[in-house]
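> Following is a predicted model, sequence given first.
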Amino acid sequence: MTQFRKVLAIQAGQPTSDGAGVRLTRVFGGPGVELFDPFLMLDEFGSDKPDDYIAGFPAHPHRGFETVTYMIEGRMRHEDHLGNVGLLQGGGVQWMTAARGIIHSEMPEQEEGVMRGFQLWLNLPGKTKLEPASYQDIQPENVPRLTTQAGVDVTVMAGQFDDGQVQQAGAVQRPDTEPFYFDLHIPAGASISPRIPDGHRVLLYVYEGSAELAGHPQAIDTSRLARLSEQGEVQLHSASGAKVLLIAGKPLGEPIVQYGPFVMNTREEIEQALRDFRDDKLTA
């Protein structure tokens, strides 16, 4: 008998603002983040009102983790202390490994229209938290996409997509946390069963429509995040059509100590990050 992953919890995000006042929904993050290991935060932003996003995210620091920005609509410009400049646009992905430290800005490259996307924070193991920072700007044409035999459109941002019939490597592969990051567009009446290794944390975020998960009696509605057990298969179906982010990764099982944009393993390391930032040594 097929064993399906169980739904451990379903939750809604909370409205908040970040940067210089950008309005967004914090899907998860903050107290209790250990339950999402190796992930630290997921933000959803989306508005056609310039006042909600125009102030952007002026220069700010990070240390100890990775940020993954997936843009659905709109244009955002990235600049950092390493000299990187990148234009993030619809269908593109920015993968930034802050590691020891990076200071960057993300500012709208538009004054009107829709700005929509997601930012995911992925933890780094203690052994690599102080390695040099790096940055990848992956344009839409370089992000792998496929359509399954059932008609599901899949964007493969990270990891390896495999449903037993078609396989596709993602734009990014990462060690230690071994993340999978897919955007699934499921037409009405279709199903999909991506293979995810046992032991991986699996999160499903329905950002449009409604989806059903095999073994769970209730549908997962729009703007709901489902956290699944670490064993078994994942089989998604949508009676009416849905767009779903599937996020999975290997838990690190390390202490998580966070202070704003710094995520380390101990309080002492956080205090050192604060001193380094104050003394202009964060990125040294």
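Good, I have the coordinates.
> contacts and neighbour counts: CA atoms only from here.
Fine.
> can you pull out the helices in the stretch 151-284 of the chain?
Using DSSP state H, counting those that start in this stretch, the helices of the stretch 151-284 of the chain run over residues 267-278.
> What's the separation between G29 and I186?
Applying CA to CA, to the nearest Å, the value for G29 to I186 is 27 Å.
> Compare those two and say which is more crowded by neighbours.
Neighbour totals were compared for G29 and I186, and I186 leads with 27 against 19 (other CA atoms under 10 Å).
> Tell me which residues touch the more buried one, please.
151-153, 192, 237-238, 241-244 (CA atoms under 8 Å, 6 or more residues apart in numbering).
> Okay, and which of those residues map to strands?
Under the assignment DSSP state E, the contacts of I186 contribute 153, 192, 237-238, 242-244 to strands.
> and of those, the nearest to T69?
T69 has its nearest neighbour among those in V244, at 15.9 Å by CA to CA.
> And the spatially closest residue to R224 that is not a sequence neighbour, how close does it get to F28?
Closest residue to R224 apart from its sequence neighbours, by CA to CA, 6 or more residues apart in numbering: A12 at 4.8 Å. As judged by CA to CA, A12 and F28 stand 8 Å apart.
> Which one's more surrounded, the two?
Remark: of A12 and F28, F28 carries more neighbours, 21 against 16, as counted by other CA under 10 Å.
> quick one: the more buried one and G13 touch, right?
Yes. With contact defined as CA atoms under 8 Å, F28 reaches G13; the gap is 6.3 Å.
> Comparison target, given below:
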Amino acid sequence: MKTTREVKTIVSGIATTDGDGMPLTRMIGSAYLEILDPFVLLDVFDCDKAEEYIGGFPAHPHKGFESVTYMLNGKMRHCDSKGSTSLINAGGVQWMSTGKGVIDSKMPMQTSGLLKGLMLWVNLPADEKMSEPNYQLAQDANIPAEQRENQCRIKVIAGCTSAGTAGFITNKRLKPIYWDIQLSVNGAFTENIPCQHTAFIYVISGQIEVGEKHTELCAGQLAVLNTGEIIKLSSSNNTRLVLIAAQALNEPVVRAGPFVMNSRKQVDQAIDDYQKGVFI
């Protein structure tokens, strides 16, 4: 008999700033939830005051992980040291592998209105940390979605649903799942995911009940799920959330700011390389 996943831990995150004063809530990567293998960081930015967000995230280095930016409202422009540039519109997703090192920036392309999105860092396996940086971008209209009869819509960024809807991101090692799930009044969601995957839910808006125990989660809360093969969600109101899961790496992790490596020596080398201009 398949086991239903239940809520293991609930995290509300901490308010902080990053970049040039960008206000955000850090859900993963703080003292409350330092790491959730293979997830290293999850930041949520949600601001309608242009004077606070206009500075964005100026040029900064990265190495050793994948950076996933999901724009919910507003738009940002990405530029990097490899010559790539792109506009991430509302509903769009950029999935960037920083590999052996890259310098990038993400700047708001608006001077008013709401800027809201999620920034997720996914650790790279040790043998892929020196790979060439690359990125994939999909705007909202190009990301597949699945409408179900039980008041449920799933936008599939990564992974594949039981109905066969597949996201544009694939990774044979981590087998990531990244689904934007919207439930209407009295909506329900049931899906199989690999038992060995680390999985969590972040509620964007509304309120959700999780598992057979019907554990309640409110907007702004993150729930780490325990092991199991089935995820069950239900809602009595309009609710939006992301379900994110991936295979754990079970490797040592040493992080220093924007560098995510396997040892202190590797981190020191990354810092030295950046200071010497190797990332450019």
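Yep, it's here. The structure displayed is predicted, hence computed values, not measured ones.
> quick one: TM-score?
Once superposed, chain against chain, the TM-score is 0.96 (TM-score structural alignment, normalised by the length of structure 2); 280 aligned residues with a CA RMSD of 1.4 Å.
> out of the ones in strands among the contacts of I186 of structure 1, which are buried?
Buried members of these, scored by 16 or more other CA atoms under 10 Å, are 153, 192, 237-238, 242-244.
> Return the member of these nearest to I138 of structure 1.
Using CA to CA, D153 comes nearest to I138 of structure 1 of those, at 19.0 Å.
> what about the nearest residue to S86 of structure 2 once chain neighbours are set aside, is that helix, strand or coil?
Nearest non-adjacent residue to S86 of structure 2, counting by CA to CA, 6+ apart: H78, 5.2 Å away. On the three-state scheme (DSSP: H, G, I helix; E, B strand; the rest coil), H78 of structure 2 is labelled strand.
> What is the neighbour count of H78 of structure 2?
Count around H78 of structure 2 with other CA under 10 Å applied: 18.
> Please name the residues that touch it.
Contact partners of H78 of structure 2, counting by CA under 8 Å, 6+ apart, are 84-88, 104-107.
> could you redo the last one with a cut-off of 6 Å?
Neighbour list for H78 of structure 2: 85-86, 105-106 [criterion: CA atoms under 6 Å, 6 or more residues apart in numbering].
> again with T155 of structure 1
Applying CA under 6 Å, 6+ apart, the residues contacting T155 of structure 1 are 145, 182-183.
> With P179 of structure 1 instead?
Counting by CA under 6 Å, 6+ apart, P179 of structure 1 touches 159, 248-249.
> now P108 of structure 1
Counting by CA under 6 Å, 6+ apart, the residues that P108 of structure 1 touches are 56, 76.
> That one matches what in structure 2?
Aligned counterpart of P108 of structure 1 in structure 2: P108 (TM-score structural alignment).
> how about the counterpart of A239 of structure 1 in structure 2, what does it touch?
Using TM-score structural alignment, the partner of A239 of structure 1 in structure 2 is S236. Contact analysis of S236 of structure 2 by CA under 6 Å, 6+ apart lists 185-186.
> so which strand or helix has the spatially most central residue of structure 2?
Nearest to the geometric centre of structure 2 sits L120, at 3.1 Å (CA atoms, centre = their mean). Secondary structure assignment for L120 of structure 2, by DSSP states H and E: strand 115-123.
> Show me what that strand is packed against.
Helices and strands touching strand 115-123 of structure 2, as assessed by 3 or more CA pairs under 6 Å, 6 or more residues apart in numbering; DSSP states H and E, comprise strand 39-47, strand 65-73.
> Run the chain-centre distance for stretch 205-214 of structure 1.
On the basis of CA atoms, centre = their mean, to the nearest Å, stretch 205-214 of structure 1 sits 17 Å off its chain's mean C-alpha point.
> Then stretch 110-122 of structure 1?
Remark: stretch 110-122 of structure 1 is offset 12 Å from the chain centroid, using CA atoms, centre = their mean.
> which parts of that stretch are buried?
So, applying 16+ other CA under 10 Å, buried residues of stretch 110-122 of structure 1: 114-122.
> Quick one: the strands in the stretch 51-200 of structure 2, in order.
Counting by DSSP state E, counting those that start in this stretch, the segments of the stretch 51-200 of structure 2 that form strands are 57-62, 65-73, 76-80, 85-88, 93-97, 102-108, 115-123, 134-138, 145-148, 152-158, 177-183, 187-192, 197-205.
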